[in-house]
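J.: heads up, no residue letters with this:
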């Protein structure tokens, strides 16, 4: 455990240096960017170590893994983010522990999240996941709303009981016009974010960038970066 803590501390230090350097290069203040550590496939013991090292935001992408982990770590001062594709039959469970859902991409999910949040007596932050794979339609296998659907979806979230419209999220596309052009993709997300904020000024979160492309995201204006591998190492089963 001591060795694991030292490993995580060293990895966090390197990621922190990358974030600070990217902020400096972009002329931004370090505090403008929040690090979310994606702890998927890693045990609750790692979450505890991360919390002890000062991490305050963690993310999961599968409810079946996240729910027991969040329960085991309920005593820690953490904000839990759900970043995976979300089916409506998992909504009640996710709402029980998540503070922010990054993957809202359709009206049916807005309705389900609202009902569950009201039932649980909670306010849930919601980010609209934007698919940049193509001009319209859903991102293959990754979910996401088409850019043109963002205004209407934002209005629906803002009007829904129990929900708070936080902003937008994207995953750098593997296909389509932005494939291999992460910086351009993130700049496009910022344009979409600006349009959303014109309608909903408080929706100022921009969740973009992961271990391999966080510098591009920060350079484009991301407020939150989602980093897993660079902090925790290569996921079990992928070594």
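T.: Sure, I can see it. All values derive from a computational prediction rather than experimental measurement.
J.: CA atoms for contacts and neighbours, from now on please.
T.: Fine.
J.: could you say what helices and strands the host helix or strand of residue 65 packs with?
T.: Assigned by DSSP states H and E, residue 65 belongs to helix 63-72. Using 3 or more Cα pairs under 8 Å, 6 or more residues apart in numbering; DSSP states H and E, the elements in contact with helix 63-72 are helix 44-52, helix 91-97.
J.: which of these sits most buried?
T.: helix 91-97 (a mean of 20; mean count of other Cα atoms under 10 Å).
J.: which residues touch the nearest residue to residue 91 once chain neighbours are set aside?
T.: In this structure, residue 91 finds its nearest non-sequential neighbour in residue 113, 6.1 Å apart by Cα to Cα, 6 or more residues apart in numbering. Counting by Cα atoms under 8 Å, 6 or more residues apart in numbering, residue 113 touches 91-92, 95, 163.
J.: Show me what counts as buried in the helix ranked longest in the chain.
T.: Identified as the longest helix of the chain according to DSSP state H is helix 2-25. For helix 2-25, burial by neighbour count (16 or more other Cα atoms under 10 Å) applies to 5, 8-9, 11-12, 15, 19-23.
J.: dropping in the other structure now:
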């Protein structure tokens, strides 16, 4: 997609965020827009960062590593948002600033062990399977608290929040109900985990519902870069 269209799309997304936040008495500045840049070129990433987006989300490790190397001069935060295989944890621990998709203690322990001492603690979100879909990654809601307690013992990780991808639906009431459940789980954990400040939920199709229920970070791909081919 050409640079001017990406810039216009980003402006439109910011307007949607601002309108959604205003409707529920929130400040737009309290919601971070992440550009989901998987399958996108380094030039498209550069355009997004030049337009003011600092947070970049990637699902595919090898592609992300190549893209990060090609854009090493950018002031950006790189977030890994895809499923994590054990053989990928070292590269993720070494090259990302955030991980949104932690759902097992084994993976958390590997990320902790493999995070270089020269880097700050790795910021992580626990992915919760709020819709209990068999096809989705994520920890069941009832297992969140034990996983959080285990992660608090890992010094190279910093537990920052929850991430969720509810079952897709065009029903706004259903969208909000799912996000409200994630927000409730988030508030419950905050009572014992004071570092929790991030609620990563909402994408192009449902960001308004997510913001209405308290999202602090929305993950936007299609409405910034257009439909993807892969």
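T.: Ah, there it is. Computed from a prediction, not measured in an experiment: that's the story for all the values here.
J.: Would you pull the TM-score for this pair?
T.: Once superposed, chain against chain, the TM-score is 0.95 (TM-score structural alignment, normalised by the length of the second structure); 229 aligned residues with a Cα RMSD of 1.8 Å.
J.: follow-up on the earlier one: report the aligned residue range of the second structure for the helix holding residue 65 of the first structure.
T.: Under TM-score structural alignment, helix 63-72 of the first structure corresponds to residues 61-70 of the second structure.
J.: how big is the offset of that stretch relative to the first structure?
T.: Compared with the first structure after fitting, stretch 61-70 of the second structure deviates on average by 1.0 Å (mean Cα distance after the TM-score superposition for the first structure).
J.: which outside residues touch that stretch?
T.: 38-39, 41-42, 58, 80, 88, 92, 95.
J.: Run through the strands of the first structure in chain order.
T.: 34-38, 57-60, 79-82, 100-104, 124-129, 163-169, 205-207, 224-227 (DSSP state E).
J.: Could you tell me where the fifth one falls in the second structure?
T.: Same thing as strand 124-129 of the first structure. By TM-score structural alignment, strand 124-129 of the first structure lines up with residues 122-127 in the second structure.
J.: Pull the distance from the matching stretch to the chain's centre.
T.: Between the centre of stretch 122-127 of the second structure and the centre of its chain there are 9 Å (Cα atoms, centre = their mean, to the nearest Å).
J.: tell me the average deviation of that stretch from the first structure after fitting.
T.: Mean for stretch 122-127 of the second structure is 0.4 Å (mean Cα distance after the TM-score superposition for the first structure).
J.: can you list the residues that contact that stretch?
T.: Contacts for stretch 122-127 of the second structure (Cα under 8 Å, 6+ apart): 93, 96-103, 112, 115, 137-139, 144, 156-164, 198, 200.
J.: just stretch 195-210 of the first structure next, same as before
T.: 102, 127, 150-151, 154, 158, 165-172, 186, 189-190, 193, 214-218, 221-228.
J.: which ones are touching residue 142 of the second structure?
T.: Counting by Cα under 8 Å, 6+ apart, residue 142 of the second structure has no contacts.
J.: residues near residue 77 of the second structure, how many?
T.: Number of residues near residue 77 of the second structure (other Cα atoms under 10 Å) recorded here: 14.
J.: That one against residue 49, yeah?
T.: No. The criterion here is Cα atoms under 8 Å, and residue 77 of the second structure misses it with residue 49 at 10.2 Å.
J.: how many neighbours does the aligned residue in the second structure for residue 84 of the first structure have?
T.: When the second structure is aligned by TM-score structural alignment, residue 84 of the first structure is paired with residue 82. Residue 82 of the second structure has 18 neighbours, counted by other Cα under 10 Å.
J.: Check the one 5 residues further on too.
T.: With neighbours defined by other Cα under 10 Å, the count for residue 87 of the second structure comes to 10.
J.: From residue 93 of the second structure, how far out is it?
T.: 11 Å (Cα to Cα, to the nearest Å).
J.: hmm, back to that, what's the matching residue for the residue nearest to residue 91 of the first structure over in the second structure?
T.: Using TM-score structural alignment, residue 113 of the first structure sits opposite residue 111 in the second structure.
J.: Distance-wise, check that match relative to residue 7 of the second structure.
T.: For residue 111 of the second structure relative to residue 7 of the second structure (Cα to Cα), the value is 35 Å.
J.: what's the neighbour count on the counterpart of residue 38 of the first structure in the second structure?
T.: Correspondence of residue 38 of the first structure to the second structure, assessed by TM-score structural alignment: residue 36. Neighbour count of residue 36 of the second structure, defined by other Cα under 10 Å: 25.
J.: Now do stretch 8-15 of the second structure: everything it contacts.
T.: Counting by Cα under 8 Å, 6+ apart, 33, 48, 51, 223-225 sit against stretch 8-15 of the second structure.
J.: Apply 10 Å and report the result again.
T.: 3-7, 16-21, 28-29, 31-33, 35, 48, 51-53, 204, 207, 220, 222-226 (Cα atoms under 10 Å, 6 or more residues apart in numbering).
J.: got a list of what the nearest residue to the match of residue 84 of the first structure once chain neighbours are set aside touches?
T.: Distances taken as Cα to Cα, 6+ apart place residue 59 nearest to residue 82 of the second structure, at 4.2 Å, with adjacent residues excluded. Taking Cα under 10 Å, 6+ apart as the criterion, residue 59 of the second structure is in contact with 36-39, 79-84, 101.
J.: can you check residue 163 of the first structure too?
T.: 100, 110-111, 113-118, 122-126, 156-157.
J.: For the buried ones among these, write the corresponding ChimeraX selection.
T.: Selection command for ChimeraX covering only the buried members of the contacts of residue 163 of the first structure, criterion 16+ other Cα under 10 Å:
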select :100,110,111,113,114,115,116,117,118,122,123,124,125,126,156,157
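J.: Tell me which two of the contacts of residue 163 of the first structure sit farthest apart.
T.: 122 and 156 (17.7 Å; Cα to Cα).
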